[in-house]
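**Q** Provided below are the primary sequence and the corresponding predicted coordinates.
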Amino acid sequence: MAGVNALLDTEDDEDTNNLRYFDIPYAANYDKQSLSVILNSPLLLIEEAIKPLVHLIDDITTKVYIIKQQLTADDTSDLTLDEFGAIHLYISEGSPRTKCIYFLLNEAIRRGFSKELQLWHPYLNLLLTALGKLPSIGHHCTVYRGVRSCDLSDEYKD
């Protein structure tokens, strides 16, 4: 399984492994010490982790309630319901896209580890912990998250 250390390790040869778990190590204002603080904080229930985000995302409390109602322990494998819910919430689409959690979190990360990003710490800790528990998909593969009608290639130059 990919652990928390895999998320922090930026010395892997990307040409060999060609894996990208998260955009944090590639963000312009990436701060490994701040990320370590997030990952070493106590995990909260998802309902608690999203409280600082209520003013940013419409109906986030309702979305979390619905996600947890639709899940059973069998759905989550090695993840807790809260961890699975954090992933589900991150990948959920909505309209407008600028109010989706993945969009807002990624924007906050790109701006750097500021006071704004501190609001995300509890949720980000839960999300990264969940991603770290996912089984490895092996080496020599690339994982993408597709975004329709959006060319971000200029933001991620090699």
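**A** Received it, and whenever you're ready, just let me know what you need.

**Q** from here on, contacts and neighbour counts on C-alpha atoms
**A** Fine.

**Q** Using the three-state scheme, assign residue 110.
**A** The three-state label given to residue 110 by DSSP: H, G, I helix; E, B strand; the rest coil is helix.

**Q** which one is it nearest to, not counting chain neighbours?
**A** Excluding the flanking residues, the one nearest residue 110 by CA to CA, 6 or more residues apart in numbering is residue 27, at 5.5 Å.

**Q** tell me the contacts of the one you found?
**A** 109, 110, 112 (CA atoms under 8 Å, 6 or more residues apart in numbering).

**Q** Out of those residues, who's the most crowded?
**A** residue 109 (21 neighbours; other CA atoms under 10 Å).

**Q** Could you check how far residue 60 is from residue 115?
**A** 21 Å (CA to CA, to the nearest Å).

**Q** between the two, which one's more packed in?
**A** More crowded of residue 60 and residue 115, by other CA under 10 Å: residue 60, with 19 against 9.

**Q** ok, and here's another one to check against it:
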Amino acid sequence: MNRFIDGEFSKKALPPICDYQSEKLVSLEEALKFIVPLIEQLDRSIHAAKKLCHFPSEDNLTHDESAALYLYTMEGGENSFYRVLNRALLCGDQSSLKLWFPYLKLLHTALDKLPTVSRNIWRGVVGDIGHELKKNEELTWWNISSCSLSIDVIKDYLSTTDRSTLFLIEAVHGKDISRYTNYPGEDEILLGPGIQLRVVDNVTDLPGGLNIIHLAEVANYHDKLLQPSITPIHTMSVSTDKDNHHKETRHCTALTIFAPLTSSISKRSSTESHRRRESTL
């Protein structure tokens, strides 16, 4: 699993996370001293992040701020740092979350110094959640969300799953961390915890088991809709009579960019299914 498609999708209401902003800025080692016993080899990861992070910084990040971003993007399997942090953000246990406040303060300070991105970005999630969201519904993502400016980055990870959901997000307050990640070629944009989103459109049951959900970030005081860089999603119903007894409704999309995506996912799924059948013979 990868941070671009990892994470629990939840619509549950949680209290705002803001108390960490009053924390004093400390070093990365100090910020995570209570977390080190909870994550295997975290001390080594911290050391690696301090050594390999992008520093000096063109954005005036301190060494520890840059390392905090780098550490977040490091992949380490089930106990990846970002995965453990996001589980804490989603659990709703404020007492446990307090252990993360010094790191969240360091991360927040780093993100504040980076360029803000107001563009269409992409994210995915494993599983079929298209039917859980309705048009114009508003939701809050409490976890930190890794997104990409490139649909190809997300496509590469989603193509390994049987059922998946792709998010097209009109971001208002995204942060470009591409210089500061462990994988600089992924055009990574980070969305902070507590971001509010509105469902613009929802296209489900596409070929290859793909669902597409178009979201727009809700600004603090008003909805700021961006001019999309690609044709927006439009759906239409096409009804055809069958034996004069019933009508079959098919959903179509005018977003032709998804055609190669659904095709590649469908082919990948077919190939993997064929291999599984062969292995059982």
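**A** Okay, I see it. This structure is a prediction, so every number in the text was calculated from the model and none was measured.

**Q** Spell out, range by range, the helices that occur in structure 1.
**A** Using DSSP state H, the helices of structure 1 run over 4-8, 14-17, 32-39, 46-49, 60-70, 81-91, 101-111, 115-118, 121-133.

**Q** Return the distance of the alignment partner in structure 2 of residue 118 of structure 1 relative to residue 31 of structure 2.
**A** In structure 2, the residue matched to residue 118 of structure 1 (TM-score structural alignment) is residue 98. Here residue 98 of structure 2 is placed at a distance of 11 Å from residue 31 of structure 2 (CA to CA).

**Q** neighbour-wise, which of these two wins?
**A** residue 31 (23 against 15).

**Q** So what does that one match up with in structure 1?
**A** Residue correspondence, TM-score structural alignment: residue 31 of structure 2 in this structure matches residue 49 in structure 1.

**Q** export the contacts of residue 27 of structure 1 to JSON lines and tack on distance to residue 89 of structure 1?
**A** Listed next are those as JSON lines, based on distance: CA to CA, whole Å:
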{"residue": "109", "distance to residue 89 of structure 1": "17"}
{"residue": "110", "distance to residue 89 of structure 1": "20"}
{"residue": "112", "distance to residue 89 of structure 1": "22"}
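
**Q** returning to what we had before: quick one: contacts for the match of residue 31 of structure 2?
**A** Per CA under 8 Å, 6+ apart, neighbours of residue 49 of structure 1: 122, 123, 126.

**Q** Quick check: it vs residue 85 of structure 1, distance?
**A** Residue 49 of structure 1 is 11 Å from residue 85 of structure 1, by CA to CA.

**Q** Where do the strands of the stretch 151-281 of structure 2 begin and end?
**A** All strands of the stretch 151-281 of structure 2, identified by DSSP state E, counting those that start in this stretch, fall at 164-170, 174-176, 188-191, 195-206, 210-217, 235-242, 246-253.
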